[in-house]
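Colleague: Below is the structure, and that's it, no one-letter string:
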């Protein structure tokens, strides 16, 4: 395989922290955390629950789910409703055998912008919940955190397919309606 993006190493180094900053500033802000003692009514129909790991980092709260790609994994993906497309770390894309489409999409963060490759995912799951085939952008996320824990971002492109999702921070559960 050829290079994954057309930015210089220095430009890419500036881009990744910007992407992470965008994740940390907008990623989980769109979820409602009810702490008023009231139960949120369950949506009609069947609901599937996916374990959710909630991590507090100073003033930031990140929510992680396990995602399998092409049968590989599980990988730690942060929920990011502010991301219009889901993102996969380039090492994860290689491990899962994702094939690049040849398309490059623009991405931007606080410190820079660039065009990154797109990969097709035909078989993936959030926990044990199947996800429709789709595309992800491929970015080097390893340097975005010291422990390299973020292996992808699950964006609104995937989450919106479920219509209504519930993120229960207290019980550590992501609820997705059944089809």
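Modeller: Good, I have the coordinates. Only a predicted model underlies this, so the values are computations on that prediction, with no experimental measurement involved.

Colleague: For the rest of this, base every contact and every neighbour count on C-alpha atoms.
Modeller: Will do.

Colleague: Show me where the protein has its helices.
Modeller: With helices called from DSSP state H, the chain shows them at 9-26, 90-96, 156-159.

Colleague: those strands in this structure, which residues are they?
Modeller: Assigned by DSSP state E, the chain shows strands spanning 47-51, 53-57, 60-69, 72-80, 87-89, 99-109, 112-121, 124-126, 129-131, 134-139, 152-155, 166-168, 173-177.

Colleague: Same list, these, but as a markdown table with distance to residue 15 please.
Modeller: Shown next, in a markdown table, are the strands of the chain (distance: least, C-alpha to C-alpha, whole Å):
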| stretch | distance to residue 15 |
| --- | --- |
| strand 47-51 | 31 |
| strand 53-57 | 22 |
| strand 60-69 | 20 |
| strand 72-80 | 18 |
| strand 87-89 | 14 |
| strand 99-109 | 6 |
| strand 112-121 | 5 |
| strand 124-126 | 27 |
| strand 129-131 | 28 |
| strand 134-139 | 10 |
| strand 152-155 | 16 |
| strand 166-168 | 29 |
| strand 173-177 | 30 |
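
Colleague: Tell me which of the helices of the chain sits nearest to residue 143.
Modeller: helix 9-26 (7.2 Å; C-alpha to C-alpha).

Colleague: what about the strands of the chain, which gets the closest to residue 18?
Modeller: strand 99-109 (4.1 Å).

Colleague: putting a second one here so we can go through both:
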């Protein structure tokens, strides 16, 4: 039996988000190693200059969250209670805190609001994880996730974008749930013709272990026709089904993509139609500055070498 291990289903896919004016500081570019823990990407993060701590890299979460025990170790006071909507557990209560600086490699963002996160929302193999690095941090940079070399590059200049070529797929910065927008999202349109003729709004989610469809309850039968039972279950014990469905992302046709759908994970509980894991691709570039992504970008060799000469791999 496999357990659903992606993080964003438990962290936030709902309507709560923060307004804040965190300031990016220190270096402009960096690259850091990515480790994979039970199929989930993990990077090392420093908090207020302390650490490093292991954080799940989660483009599917619009917030950054830290376990209360870590905040206590850092003597960071907890502030007001906040309500966070989740895909599986409805609205949960967390606490807000302010971190003076969050650093990945050589780049930092200062004065950032974060939430607490309960360790019970992590799988057993993720209990050592200190938190979730979400879009509230990542949106300050253009990012390249190189799944082949297991490297995350972050850049607040245009140099990384200028060094890459490929089809630029525009993305929206918000999801929609119950008629209300959720901000700090990476939502791209894609097509799954065997499932639905209309395009789907899909969340680009590095924290997802597999592609997931989030059907409206009234349309769940469409997937039932195509799917069969799987060995995957959620941490809440809900069973899932899977189906091999061709997926079209821009000009890329992924013909053998296995999609999952789990009971109680529906469009009504989420703000997009599906979850698109970043590890489906060898590389994926996300330009937060210009709201586009490139799947499997090609390198401009001279420009990449110029960038590499100025950006040592942080250890």
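Modeller: Thanks, I have the structure now. All values reported here derive from a predicted model rather than from experimental measurement.

Colleague: related to what we said a few turns ago, pipe the helices of the first structure into TSV and attach mean neighbour count per row.
Modeller: Output for the helices of the first structure, formatted as TSV (neighbours: other C-alpha atoms under 10 Å):
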stretch	mean neighbour count
helix 9-26	17
helix 90-96	18
helix 156-159	18
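
Colleague: re the thing from before, how about CSV for the strands of the first structure, with mean neighbour count and distance to residue 26 of the first structure added?
Modeller: Compiled in CSV, these are given as follows (neighbours: other C-alpha atoms under 10 Å; distance: least, C-alpha to C-alpha, whole Å):
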stretch, mean neighbour count, distance to residue 26 of the first structure
strand 47-51, 17, 22
strand 53-57, 13, 14
strand 60-69, 20, 10
strand 72-80, 21, 7
strand 87-89, 25, 15
strand 99-109, 14, 12
strand 112-121, 19, 17
strand 124-126, 20, 21
strand 129-131, 16, 23
strand 134-139, 23, 18
strand 152-155, 26, 11
strand 166-168, 19, 15
strand 173-177, 21, 18
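
Colleague: For residue 14 of the first structure, which of these is the nearest?
Modeller: With respect to residue 14 of the first structure, and counting by C-alpha to C-alpha, the nearest of the strands of the first structure is strand 112-121 at 6.1 Å.

Colleague: once aligned to the second structure, how far is that closest one on average?
Modeller: When the second structure is superposed, strand 112-121 of the first structure averages 1.2 Å from its matched positions, counting by mean C-alpha distance after the TM-score superposition for the first structure.

Colleague: Which one of the helices of the first structure lies nearest to residue 63 of the first structure?
Modeller: With C-alpha to C-alpha as the criterion, residue 63 of the first structure lies closest to helix 9-26 of the helices of the first structure, at 10.7 Å.

Colleague: Just the residues contacting that closest one, thanks.
Modeller: Helix 9-26 of the first structure is contacted by residues 60, 62, 80-83, 108-114, 139-141, 143-144 when judged by C-alpha atoms under 8 Å, 6 or more residues apart in numbering.

Colleague: Could you rerun that using 10 Å?
Modeller: Helix 9-26 of the first structure is contacted from outside by 5-8, 27, 29, 57, 59-62, 78-83, 107-116, 139-145, 150, 153, using C-alpha atoms under 10 Å, 6 or more residues apart in numbering.

Colleague: just the angle between that helix and strand 134-139, please?
Modeller: With axes from the mean of the first three to the mean of the last three C-alpha atoms, to 10 degrees defining the directions, helix 9-26 of the first structure sits at 120 degrees from strand 134-139.

Colleague: Can you give the distance of helix 9-26 of the first structure from its chain's centre?
Modeller: 15 Å (C-alpha atoms, centre = their mean, to the nearest Å).

Colleague: Between strand 112-121 and it, find me the angle.
Modeller: 80 degrees.

Colleague: picking up where we left off before, may I see the helices of the first structure organised as a markdown table, with distance to residue 135 of the first structure added?
Modeller: What follows is those, written out as a markdown table (distance: least, C-alpha to C-alpha, whole Å):
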| stretch | distance to residue 135 of the first structure |
| --- | --- |
| helix 9-26 | 18 |
| helix 90-96 | 12 |
| helix 156-159 | 9 |
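
Colleague: Nearest approach to residue 176 of the first structure belongs to which of those helices?
Modeller: Of all those, the one in closest proximity to residue 176 of the first structure, counting by C-alpha to C-alpha, is helix 156-159 (8.7 Å).

Colleague: tell me which strands and helices that closest one is in contact with?
Modeller: If you count contacts as 3 or more C-alpha pairs under 10 Å, 6 or more residues apart in numbering; DSSP states H and E, helix 156-159 of the first structure packs onto strand 72-80, strand 134-139.

Colleague: got the contact list for the residue positioned nearest the centre of the first structure?
Modeller: Centrality entry for the first structure: nearest residue to the mean C-alpha point is residue 153, 1.6 Å, by C-alpha atoms, centre = their mean. Counting by C-alpha under 10 Å, 6+ apart, residue 153 of the first structure touches 23, 27, 64-65, 67, 76-81, 83, 85-89, 136-137, 141.

Colleague: which one of the helices of the first structure lies closest to residue 131 of the first structure?
Modeller: Using C-alpha to C-alpha, the nearest of these to residue 131 of the first structure is helix 156-159, at 7.5 Å.

Colleague: what would the helices and strands packed on helix 156-159 of the first structure look like in CSV with distance to residue 98 of the first structure?
Modeller: Below are these laid out as CSV (distance: least, C-alpha to C-alpha, whole Å):
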stretch, distance to residue 98 of the first structure
strand 72-80, 10
strand 134-139, 10
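
Colleague: when you align them, which residue in the second structure goes with residue 176 of the first structure?
Modeller: Under the alignment (TM-score structural alignment), residue 176 of the first structure pairs with residue 154 of the second structure.

Colleague: Quickly note the distance from its match to residue 146 of the second structure.
Modeller: Separation of residue 154 of the second structure from residue 146 of the second structure (C-alpha to C-alpha, to the nearest Å) stands at 11 Å.

Colleague: Cool, thanks, signing off.
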